[in-house]
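> Below are the sequence and a predicted model for it; my questions follow.
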Amino acid sequence: MTSDFELFEVREPEAQSIPFVYNSPHSGRRYPVSFLEQSQLDGISIRRSEDHFVDELFSAAPRMGAPLLMAHFPRAYVDVNREPYELDPRMFSESLPSYANSQSPRVVGGLGTIPRIVAENMEIYGRRITLAEAMERIDRCYKPYHVCLRRLIARTHARFGFGVLIDCHSMPGNIRVAGSGVRPDFIVGDRYGTSASAELSHAALQFLEELGFNAVRNKPYAGGFITEHYGRPARGLHALQIEVNRSLYIDEASLQKRPDFDALAGSISIFMEQMAAFVEDYAGETALAAE
């Protein structure tokens, strides 16, 4: 792949003053022309998998003293919140290598590392693509992105003795919690307690609820590959996935921002400040140790 745009970006604070790394892996909205030419979807449909403007909702991170990593390439092109080789054999003109994971639930659902569909179950491609193209996307986008994310987390952990990764996402407005019919405004995912301490998760839920939002934990989104892979509470590395309901801030048909977009971004900034203060108060204490 050749590209005329930066594939991803780190927005750094003047000096990192809090042990947080913010990550927006799915808000990329710069689509390579060659990819659009391959796709059978129109310009709006191809964007249905985006975490629309999530990078902007969490853009206060550098001002607060934390780096913000964000992809510019779109999730429909390559998804960095997957294992590196979750590949769907139905998509390719050649056989997959033996190390590919072709049986994961995400692959079966069409949402592997190289997605087959966008979120509303619409097929991206009208014909099979080459395996070489998939590998090129993984080599040029996926691998460097994770190298960058690992460095940010390692740097933070070395500087502060622990670190908190906030993986920032959005979800469709029609999402409901199974068995209750509740429509959450936010979902805090910690891989069912394995990627972050319970105290950190509970604090996030409490702060969001105090801001007037309906917040739930792990249902229906508990966190993806990034949360699972980087969250190591026993080593002082905590990872939370935050899902924001898109209907709060965009028109989901036109993908345009709603008038109250800035108000939501302001509330999220308050939430980020509260999380930073909470971690500062409890740094080094057993409250943030693995249970």
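Noted; the coordinates are in hand.
> Please count neighbours and contacts with C-alpha atoms only from this point.
Noted.
> any idea what sits nearest Asp117, other than its immediate chain neighbours?
For residue 117 the amino acid is Ile, not Asp. Of all residues beyond its chain neighbours, the one nearest Ile117 is Glu123 (4.4 Å), with distances taken as Cα to Cα, 6 or more residues apart in numbering.
> ugh, typo on my part, it should be Pro115
Ala76 is the one closest to Pro115 (Cα to Cα, 6+ apart), at 5.8 Å.
> Would you agree the one you found is in contact with Gly112?
No - with contact defined as Cα atoms under 8 Å, Ala76 does not reach Gly112; the gap is 9.7 Å.
> can you give me the helices in the stretch 51-200 of the chain?
Secondary structure of the stretch 51-200 of the chain (DSSP state H, counting those that start in this stretch): helices located at 54-57, 61-64, 105-108, 131-137, 143-160, 198-210.
> Adding mean neighbour count and distance to Asp251, write the ones you listed out as TSV.
Shown next, in TSV, are those (neighbours: other Cα atoms under 10 Å; distance: least, Cα to Cα, whole Å):
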stretch	mean neighbour count	distance to Asp251
helix 54-57	21	14
helix 61-64	20	25
helix 105-108	16	27
helix 131-137	15	31
helix 143-160	16	30
helix 198-210	18	22
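> structure B:
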Amino acid sequence: MQPVEVFQGDGPVVLGVPHAGTYVPPEIWSDLNEVGQKLADTDWHVDQLYSDLLPGATMVKANFHRYVIDANRDPEGVSLYPGQNTTTLCPTTDFDGRPIYLDGSEPDPEEIEKRRLAWHAPYHAALKAELDRVYAKHGIAILYDCHSIRSVVPYLFKGTLPDFNTGTNGGATCAPTIEKAVVDLTSKAEGYSSILNGRFKGGWTTRHYGQPARGFHAIQMELAQSTHLVSEDTPFAYDEVKAGRLRVHLKEILSALADLAPALVQHSKNSEGANHG
């Protein structure tokens, strides 16, 4: 199994899909307990949800499951949300705080490094290569990081999660116009709830690649799985009707980001000209 799949487009938007993969190597699978083997914390069908929504979009998808290693965590193991419950680079618990490994089978530092090199590093090498390619072509790269999670996870957050959870790390990872465009569209989406920089402010991917001063913009979208699954439990089936309704809004969001790119490039050129004047 290849760690990552890349579907190249010629536009300015790159879709990151770090958590939709379900592959677990046999030697890791045999160490997982019944809870772990359920793979409940997958971002179910997110690649399908975003497929073919934006002509020219590039998609970079991790094929491995987040229980192998989490492609949206700092490779140094630094917590994204200090002081809050979260899962680690190589998770040992699920989103409900339950152990996912058989007793004594949790990965040690040597195993974690082995997994980082085999899975995490190739995903990010591919993602960086695509962002650099897109930037070279357009003078800008917009990373839209695609995620989903169960709408009720008491271990991670209180109550029910809004449907659209936009994350920009407090506005640090993208131009204000990008943040505003997404927030305006999610807030106007009839029948859906939304929030900006709530429980999910953007993971390591968004924070690492989002460098708007250099022309690299990143934004994370965490969707409540109730928006596109039949049920947020086994077998986590895709709901064509729900998903079809949601895809209308996701298409609007991605199209808005692509439409913003030329103006952002021009603004950057104007700013550089003023600085050198």
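Received, thanks. Here the structure is a predicted model, which is why all the values come from computation and not from measurement.
> ok so, going back, figure out which of the helices of the stretch 51-200 of the first structure is closest to Ala265 of the first structure.
helix 54-57 (4.7 Å; Cα to Cα).
> roughly how far out does the closest one sit from the chain middle?
Put simply, helix 54-57 of the first structure sits 11 Å off its chain's centre (Cα atoms, centre = their mean, to the nearest Å).
> which helices and strands sit right next to it?
Applying 3 or more Cα pairs under 8 Å, 6 or more residues apart in numbering; DSSP states H and E, one finds that helix 54-57 of the first structure contacts strand 163-171, helix 261-282.
> and with 10 Å instead?
strand 20-24, strand 68-71, strand 163-171, strand 237-245, helix 261-282 (3 or more Cα pairs under 10 Å, 6 or more residues apart in numbering; DSSP states H and E).
> The fourth one vs the second structure, mean deviation?
With both structures laid over each other, strand 237-245 of the first structure and its partner residues in the second structure are 0.7 Å apart on average (mean Cα distance after the TM-score superposition for the first structure).
> cool, and the first one?
For strand 20-24 of the first structure, the mean distance to aligned residues of the second structure following superposition is 0.8 Å (mean Cα distance after the TM-score superposition for the first structure).
> Now check the second structure for the residue matching the residue nearest to Pro115 of the first structure.
Superposed on the second structure with TM-score structural alignment, Ala76 of the first structure falls opposite Tyr67.
> Could you find the counterpart of Gly28 of the first structure in the second structure?
By TM-score structural alignment, Gly28 of the first structure lines up with Gly21.
> hmm, I was thinking of Arg217 of the first structure
Match for Arg217 of the first structure (TM-score structural alignment): Leu196.
> coming back round to it: measure the residue nearest to Pro115 of the first structure to Ala134 of the first structure for me?
12 Å (Cα to Cα, to the nearest Å).
> what's the overlap in contacts for those two?
Counting by Cα atoms under 10 Å, 6 or more residues apart in numbering, the residues touching both Ala76 of the first structure and Ala134 are Thr113, Ile114.
> With respect to Glu210 of the first structure, which of the helices and strands packed on helix 54-57 of the first structure lies nearest?
helix 261-282 (9.5 Å).
> rewinding a little: residues touching the match of Arg217 of the first structure, list them.
162, 164-171, 179-180, 182-183, 186-187, 221.
> redo that, cut-off 8 Å
Asn165, Thr166, Gly167, Thr168, Val183 (Cα atoms under 8 Å, 6 or more residues apart in numbering).
> Wait, the third one touches Thr205, no?
No - Gly167 of the second structure is beyond contact range of Thr205, at 11.2 Å (criterion: Cα under 8 Å).
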